[in-house]
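Asker: Using only what follows, build the 3D model:
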Amino acid sequence: MPRTPPSLWRAALPVLATLALTGCSSDASHADASSSSVPGSLNSPKDTEPKGTEKHEKSGKPRSAVSPTHVSIPSIGVNSSLMRLGLNEDGTVQVPPAEQGMTAGWYTGGAAPGERGAAVLIGHNDTRFGRAVFHDLKKIGKGADIAIRNDRGAEIHFRVTGTETVSKKAFPTKRVYGATNERALRLITCDGAFDAQGHPVDNLIVYAARS
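Answerer: Just a heads-up that it's a prediction; the model follows:
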């Protein structure tokens, strides 16, 4: 993200419908920001969704009547509440504040976990405060269990079907955010080598389906 904080990405879609989480940094001296965008980005995840959802995304108000409140991934030690993430006024995706790096977020412009469609969770790898909630996401294995609890007390389980490391310049937006009849879950964080400014050049995407 502009003002590139450690392990904080700015998620936005470039013209060719790609969305990368950028701005992660290995340098703890960088200032923190709450959102980011890829230079030259014109689109946002709302471009993959039905018309009329923009006001809900920008306010963080979920499109669904059910909201996820907690995520647990026993195999890698993740146990986090979930905050709501919408869109900023400039169309960039909100991300958890650096000082709440151990808390993951749910993108409210997509489906709620367990509903038909793509539900997307975003979490930091590291921030200037240290390791964050998705620090060990790269260790997750195929078949791993992901449990999501919602505000109605139900717990929904997903199984990891695969992982993908992609360049932030070629983020598969439609594959991650696009419409699907499946009850799908995606988890996103930063990954890869660092560029000259100390920011990871890749994103790690975990794909999961309802058990």
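
Asker: drop to CA atoms for contacts and neighbour counts, all remaining ones
Answerer: Fine.

Asker: So which residues of the chain form helices?
Answerer: 54-59, 173-177 (DSSP state H).

Asker: possible to save these as a markdown table with mean neighbour count?
Answerer: Listed next are the helices of the chain as a markdown table, based on neighbours: other CA atoms under 10 Å:
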| stretch | mean neighbour count |
| --- | --- |
| helix 54-59 | 19 |
| helix 173-177 | 20 |
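
Asker: Relative to residue 114, which of those helices is closest?
Answerer: With CA to CA as the criterion, residue 114 lies closest to helix 173-177 of the helices of the chain, at 15.1 Å.

Asker: Which one, of the helices of the chain, ends up nearest to residue 88?
Answerer: Residue 88 lies closest to helix 54-59 among the helices of the chain, at 5.8 Å (CA to CA).

Asker: To compare with the earlier structure, here is another sequence to fold:
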Amino acid sequence: MRKVGDAAIAGVTVVSLCAGIWLLGGGSASHAPPQPSAAQSGTAPIAPGTAPAAPGAAAPALPPSPPDRIRVPAIRVDAPLMGLGLTPSGSLDVPPAARKNLAGWYEAGTTPGETGTAIVAGHVDNAQGPAVFYRLGALKRGGRIEVDRRDGSVAEFTVDAVEVYDADAFPDEKVYGAAARPELRVITCGGGYSRDTGYQGNVVVFAHLTGSR
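Answerer: Alright, predicted model coming up:
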């Protein structure tokens, strides 16, 4: 079982994000979403003269407050957030596919900015084309993610790593496990693509809180 805070999420957590319905509907594989390179992995060495993997010290945790919006300037994401629960099978529910510029957060878990691991998920595409996290795999280490919170504050996160995993090798504890500082995971589909099964894995962004305003 995958753990998020005190709640358990089954091993099919984000499978319903991954059908690849745009490609199935006639989109070309040449237009598949970007995938992170090995250089963006949390274990990759930092090349001389480049930014560190996680610039900036971890910021103090914020009090709990539901998030309303996520922004990732480097990949042109500016999207509202809706609360997500669990399906009867125990998997994480997903935003309505028809609303391509909508992401969701696991509202029974940690809120972004408080101590622990907060989870945000969104579609990579829908029947009309690219969706909110289509370019997530292009995000770089050191990138910025901002989350507007309902209490009026903005939680500012710095990207530590961008990784892609096959569905059958998804590192549950690494992605969903408890954290001693405020951390964020942003998840969409990725990896290999098959017309029979859709996307065969997930892109996961790992980030930690480095500021607020």
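
Asker: And the TM-score between them?
Answerer: Laid over one another, the chains give 0.72 as their TM-score (TM-score structural alignment, normalised by the length of structure 1), with 163 aligned residues with a CA RMSD of 1.8 Å.

Asker: returning to what we had before: tell me which of the helices of structure 1 sits nearest to residue 77 of structure 1.
Answerer: helix 173-177 (23.9 Å).

Asker: And the closest one against structure 2, how far off on average?
Answerer: Once the two models are superposed, helix 173-177 of structure 1 sits on average 1.4 Å from its counterpart in structure 2 (mean CA distance after the TM-score superposition for structure 1).

Asker: Tell me the counterpart residues of that helix in structure 2, please.
Answerer: Using TM-score structural alignment, helix 173-177 of structure 1 lines up with residues 172-176 of structure 2.

Asker: how far is that stretch from where the chain is centred?
Answerer: 12 Å (CA atoms, centre = their mean, to the nearest Å).

Asker: contact partners of it?
Answerer: Residues from elsewhere that reach stretch 172-176 of structure 2 (CA atoms under 8 Å, 6 or more residues apart in numbering): 1, 2, 3, 4, 11, 117, 119, 185, 204, 206.

Asker: List just the nearest of those to residue 98 of structure 2.
Answerer: Comparing these against residue 98 of structure 2 with CA to CA places residue 119 closest, at 21.2 Å.

Asker: Count the neighbours of the residue lying closest to that closest one once chain neighbours are set aside for me.
Answerer: Leaving aside its chain neighbours, residue 119 of structure 2 sits nearest to residue 185 (5.0 Å; criterion: CA to CA, 6 or more residues apart in numbering). Counted with other CA atoms under 10 Å, residues neighbouring residue 185 of structure 2 total 20.

Asker: rewinding a little: distance to residue 25 of structure 1 added to the helices of structure 1, as TSV?
Answerer: As requested, these are exported to TSV (distance: least, CA to CA, whole Å):
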stretch	distance to residue 25 of structure 1
helix 54-59	26
helix 173-177	22
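
Asker: Of all those helices, which one comes closest to residue 11 of structure 1?
Answerer: Going by CA to CA, the one of those nearest residue 11 of structure 1 is helix 173-177, 10.5 Å.

Asker: re the thing from before, tell me the contacts of the residue nearest to residue 119 of structure 2?
Answerer: 117, 118, 119, 120, 175, 204, 205, 206, 207.

Asker: Could you check how far residue 178 of structure 2 is from residue 109 of structure 2?
Answerer: 10 Å (CA to CA, to the nearest Å).
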